[in-house]
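> This is a predicted model, with the sequence first.
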Amino acid sequence: MHLSKRFILHRMSSAGSHALAGVALCLFAGSILSFSRVLVAAELPNFADLVEKNAPSIVEISTTRRVAARAPSPDSEIEELLRRLNPEDIPELEIEGLPEQRQRAAVGSGFIVSEDGYVITNNHVVVGADEIQVTLNDRRVFDAKVIGLDEPSDLAVLKLDATDLPHVAFGNSDALRVGEWVLAIGSPFGLEFSAAAGIVSAKGRSVPGRSSYNYMAFIQTDVAINQGNSGGPLFNLDGEVIGINSQILSSTGGSNGISFSIPSNVAINVINQLQETGRVERGLLGVRMREVDNALAEIFGMARPRGAFVDEAQPGSPAAEGGIQNEDIIVEFNGHEIEYYTDLPFYVGQYRPDTRAAVKLYRDGEILDRVVVLGSSPTNVVASTTPEVPRERANPLGFRVAELGEEARQISGLSGVRIAELNAGPGREAGLREGDVIVALNRREVNSTEQFAEIASSLPDSGFVPIRIVREGQATTMALEMAP
């Protein structure tokens, strides 16, 4: 009897000990889980303070421009259409012609960089605008004056008639590392002062852009950038502007997690020149170049592919005068390593004309040193703020073309026209992009916009038409399907 009681008590005590041990284990596991969550939360950045501090310096930019309206149909055509629809009741028609111009509105972003009202945005946001209005975070609205525009960098400087404005500071984009957190603030789709975060995906990206010139090495991020974000700032975690949002890569027009920003160190140089003189001066080397691939590296005895291969040092150019020859491989320009051929025009464009620049080049298995005095780039002209009324062309392809810039012809050795605006139609359906260079259409060579318009106006109404383009130095032929 006593043994049974002691046995029962022992079992109950053992069971209780196991239960307490289980509870303790659960509490311990819960504590570890909670502690882990705290650690993870501590590692993730809190953007709230950054947004609160810098949001007052962000602006929304609204532009209005007058564009040519389509020619109205003659009254006789409208009367004939109504007769066919209503043969028994023909009204007396007194139809006035449509207006010669109509207004088109657009929205972008920007940010204030000085207390006296200097604002930075993208060139493509404001170029050609008749009116520019800037809305501050506190809902005040100002008319903006254009101080300077620069198409190659896609940057613009505006001025507000105001004082004591909140403003942001630039950081060092060269110190930015792939994988770092970044934050964008802007007005996507007109949704004012929206914040989006992400990381730096890559640096030094060269992508097809709105300009014929290749003076940009973009910061690539996965931040959700959409229409309306253009011109807004990209912040690092210290609250410094290390980029200006400019482009996205998308098949739909919305964010696909691939966006491109202009590095702050490039922007500072451009902005300073625009504020001083209203224009940006860039140096010119005068070479036609291409990528050094594995085959070229092997042919010329390089350990690995790198540098810019000189297809042609143009006669009389600064390159030729400085001793650079055809088939040289430029591996360094004024202290900047040239890893990819697209690096060269980017670095050349950071220096002004008449700059003496040191060049290292590879020739016959040796590294040679040369000094060149940079010439003046054809981009060194004052950009016009006067809106251009596009000439209407008989073009059933759904895109508008523009002349290829003189320097683009010199650098690429191409003759053709570039796609300046792409709308719905056979071109978009075939996969064409803005910035593509058209060198042939329907097996006929294209050298000017007039020649393109002539060929486009005589295309068949249905069937497939070949179009030859050059994109990022690579030529390809696509098929345009004409609607019957």
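Here it is on my side, so go on.
> Could you use CA atoms for every contact and neighbour count after this?
OK.
> Can you spell out which helices and strands pack onto the helix or strand where residue 7 lies?
Taking DSSP states H and E as the criterion, residue 7 maps to helix 2-43. For helix 2-43, there is no helix or strand it packs on, judged by 3 or more CA pairs under 8 Å, 6 or more residues apart in numbering; DSSP states H and E.
> next, the one to line up against it:
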Amino acid sequence: MSHPRLVSSRLLCGLLGCALGVGIVAASPMVWAQAAPAAAGLPDFTGIVQKNAPAVVHVEAKYSGRRPNGSGAMPLQGIDPGQAEIFRRFFGMPILPSPEEQAHTSLGSGFIISSDGYILTNNHVVDHADVVTVRLQDRRTLTAKVIGTDPTYDIALLKVDAGGPLPTVTIGDSRLLKPGQWVLAIGSPFGFDYTVTQGIVSAVGRNLGAGDQPSTSFIQTDVPINRGNSGGPLFNLQGQVVGINSQIYSDTGGYQGIAFSIPIDMAMNAVDQLKTKGYVTRGMLGVEIKPVDDDMVKALKLDSAKGAIVVSVSPDSAAQKAGLQSGDIILAYNGHDVLQGADLPPMVAMTKPGSTVPITILRDGKEKTIDATIGTMPRDQSALSAMGKAMPSSGANALGLSVENVDASTRSQLGLKPGEGVAVANVTGPVAAQAGLQPGDVILMVNQKKVGSVEAFRTATAGVKPGDTVLLLVRRGDANNFIALTVPSSKDE
């Protein structure tokens, strides 16, 4: 597939005839009048853009060393270095830093949420940056302080001092969004500031799976989003921010019709906590769940595949104390239906720890409601670092992978016994990635100790710290192999 390329105005004129009068005739007012009704009923976004563009900012993060994997914007596809240099020299660098700077610079977008200079963007735009600057619509460039970050929601809160009040966006209610509604984005794709794109809400409540922000219930749109849009606002037709543009689904790295935004309600909940304590706490129920599939519907004689079935209950958790059991099907949580397994984690995460909520379950063919007092989810180590407490990753996080229990089908295919091994769900960091681990691999032993459940794996890796080497026995296909994972010490990073 060829990369998209910019077409110069001279070439465009040559193709169309332009002012040369070759095959192009100026349309009469009557022609334009006849064409106008085709646009009747379509929304006009100009008022929203004029009102809100001054509150959208361009974010630039610089790193003294190598950037973290996956952070920030990618190079602009389809423009060779010579073209990029022309744009940089004659138009004030609207696209990218120089090639030498690209390895140390991350570009994104953000928006001002309060007149005293608080700005929201994505965590992955500024993660581990040494210096963060924002450029306003009036071309002022201000140094920003990172007040706090939340990797789980991919949120970062910045603060600038502009010497006076700044324009702000209006925060809306993302819970009111429905598929089919118009939305638009303002941001800096590929460094082109204040680019406006529009589309519709494709879906709401979209969960991307256990390995990619399981606590986030995304807004899915078809608004064109590209590199550099990260952290920018998503507006409804009332000119209110309803989401933060965060991810795209793409085989090429460019926009292919599917974009995901973090609901603003979720983001503002994180903002309030980052302002007051510098980190975000979330609720935790303490269950491992799976979606209800067609086989379960047949076996359990259910009416539909609605809900989340409890696979296991963690000891001393909110779920255990409330009396939840393996085999229970959770149908509703705190008054909200659980239509599929992926619906539950964001609901629980948004619950304030210590709150007591009703949970409707199906047990032995009968519905019942139990009350659970929600616990506190362990904080991400990155959130602690954002508070200024330099705490290196430890335990399973340091290995750069997440695991899940082996399902019956996989166990049968690999010839494993019950209670033998855990499956790699996702590779989340460089340690596991460099060792060649892949999702689907089954870890049988950690430092020669057998592991047969997620809890057993966590226990076996609980003491892992920077500088340690962990020996794993891994089954891939019909072959076993020992793989050693060495966690870098702080001086190696």
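Here it is on my side, so go on. Since this is a predicted model, take the numbers as computed values, not measurements.
> Distance from the helix holding residue 7 of structure 1 to the middle of the chain?
59 Å (CA atoms, centre = their mean, to the nearest Å).
> In structure 2, what stretch matches the helix or strand just after that helix?
Downstream of helix 2-43 of structure 1, the next assigned helix or strand under DSSP H and E is helix 48-54. Under TM-score structural alignment, the alignment places helix 48-54 of structure 1 onto residues 46-52 of structure 2.
> how far out from the middle of the chain is the matching stretch?
27 Å.
> Then stretch 414-424 of structure 1?
With CA atoms, centre = their mean, you get 17 Å for stretch 414-424 of structure 1.
> Stretch 231-248 of structure 1 now?
Worked out by CA atoms, centre = their mean, stretch 231-248 of structure 1 lies 12 Å from the chain centre.
> Any idea how far apart the tips of that stretch sit?
The stretch stretch 231-248 of structure 1 measures 12 Å between its terminal residues, going by CA to CA, to the nearest Å.
> Go through it and flag the buried ones.
231-236, 239-248 (16 or more other CA atoms under 10 Å).
> same thing with stretch 438-447 of structure 1?
Neighbour count says stretch 438-447 of structure 1 has 438, 439, 440, 441, 442, 445, 446, 447 buried, by 16+ other CA under 10 Å.
> I'd guessed the fifth one sits against residue 469; true?
So the one you mean is residue 442 of structure 1. No. Counting by CA atoms under 8 Å, residue 442 of structure 1 stays clear of residue 469, with 11.7 Å between them.
> Give me the common contacts of those two.
Between them, residue 442 of structure 1 and residue 469 share no contacting residue under CA atoms under 8 Å, 6 or more residues apart in numbering.
> what about the helices in structure 1?
2-43, 48-54, 75-85, 123-126, 264-277, 294-299, 318-321, 343-348, 406-412, 426-430, 449-457 (DSSP state H).
> Dump these to a markdown table, plus mean neighbour count and distance to residue 363 of structure 1.
Output for those, formatted as a markdown table (neighbours: other CA atoms under 10 Å; distance: least, CA to CA, whole Å):
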| stretch | mean neighbour count | distance to residue 363 of structure 1 |
| --- | --- | --- |
| helix 2-43 | 11 | 50 |
| helix 48-54 | 14 | 51 |
| helix 75-85 | 12 | 70 |
| helix 123-126 | 24 | 40 |
| helix 264-277 | 18 | 31 |
| helix 294-299 | 13 | 12 |
| helix 318-321 | 20 | 15 |
| helix 343-348 | 22 | 17 |
| helix 406-412 | 17 | 21 |
| helix 426-430 | 17 | 42 |
| helix 449-457 | 17 | 40 |
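> Nearest to residue 220 of structure 1, out of these?
Shortest distance between residue 220 of structure 1 and those, using CA to CA, is found for helix 264-277: 13.2 Å.
> just checking, what packs against that closest one?
Against helix 264-277 of structure 1 (3+ CA pairs under 8 Å, 6+ apart) you get strand 141-150, strand 155-160, strand 241-248.
> TSV for those strands, including distance to residue 300 of structure 1?
Putting these into TSV (distance: least, CA to CA, whole Å) gives the following:
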stretch	distance to residue 300 of structure 1
strand 141-150	39
strand 155-160	40
strand 241-248	37
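> how much space between residue 182 of structure 2 and residue 89 of structure 2?
38 Å.
> for residue 332 of structure 1, what are its contacts?
With CA under 8 Å, 6+ apart, residue 332 of structure 1 has these contacts: 307, 338, 359, 360, 361.
> Tell me the most packed of those residues, by neighbour count.
residue 307 (26 neighbours; other CA atoms under 10 Å).
> How about the aligned partner of residue 150 of structure 1 in structure 2: what's its closest non-neighbour residue?
In structure 2, the residue matched to residue 150 of structure 1 (TM-score structural alignment) is residue 150. Nearest non-adjacent residue to residue 150 of structure 2, counting by CA to CA, 6 or more residues apart in numbering: residue 383, 5.7 Å away.
> Next, count neighbours for that neighbour.
21.
> which SS state does the closest residue to residue 470 of structure 2 other than its chain neighbours fall under?
In space, and not counting its chain neighbours, residue 470 of structure 2 is closest to residue 485: 5.2 Å by CA to CA, 6+ apart. Secondary structure for residue 485 of structure 2, judged by DSSP: H, G, I helix; E, B strand; the rest coil, is strand.
> distance of residue 485 of structure 2 from residue 289 of structure 2?
From residue 485 of structure 2 over to residue 289 of structure 2 (counting by CA to CA), the distance is 29 Å.
> Over to residue 314 of structure 2?
Using CA to CA, residue 314 of structure 2 is found at 11 Å from residue 289 of structure 2.
> Same question for residue 90 of structure 2.
Taking CA to CA, one finds residue 90 of structure 2 at 56 Å from residue 289 of structure 2.
> Comparing the two, which residue is more hemmed in?
When residue 90 of structure 2 and residue 289 are compared for neighbours, residue 289 comes out ahead with 22 against 9, by other CA under 10 Å.
> what sits against residue 185 of structure 2?
195, 196, 197, 198, 223, 232, 233, 234, 235, 245.
> Ok, residue 52 of structure 2 next?
168, 169, 239.
> Please identify which pair of the buried residues of stretch 231-248 of structure 1 lies farthest apart.
Going by CA to CA, the pair spanning the buried residues of stretch 231-248 of structure 1 furthest: 239 and 248, at 22.8 Å.
> mean shift between the strand ranked longest in structure 2 and structure 1?
If you go by DSSP state E, structure 2 has its longest strand at strand 195-206. With mean CA distance after the TM-score superposition for structure 1, strand 195-206 of structure 2 departs from structure 1 by a mean of 0.9 Å once superposed.
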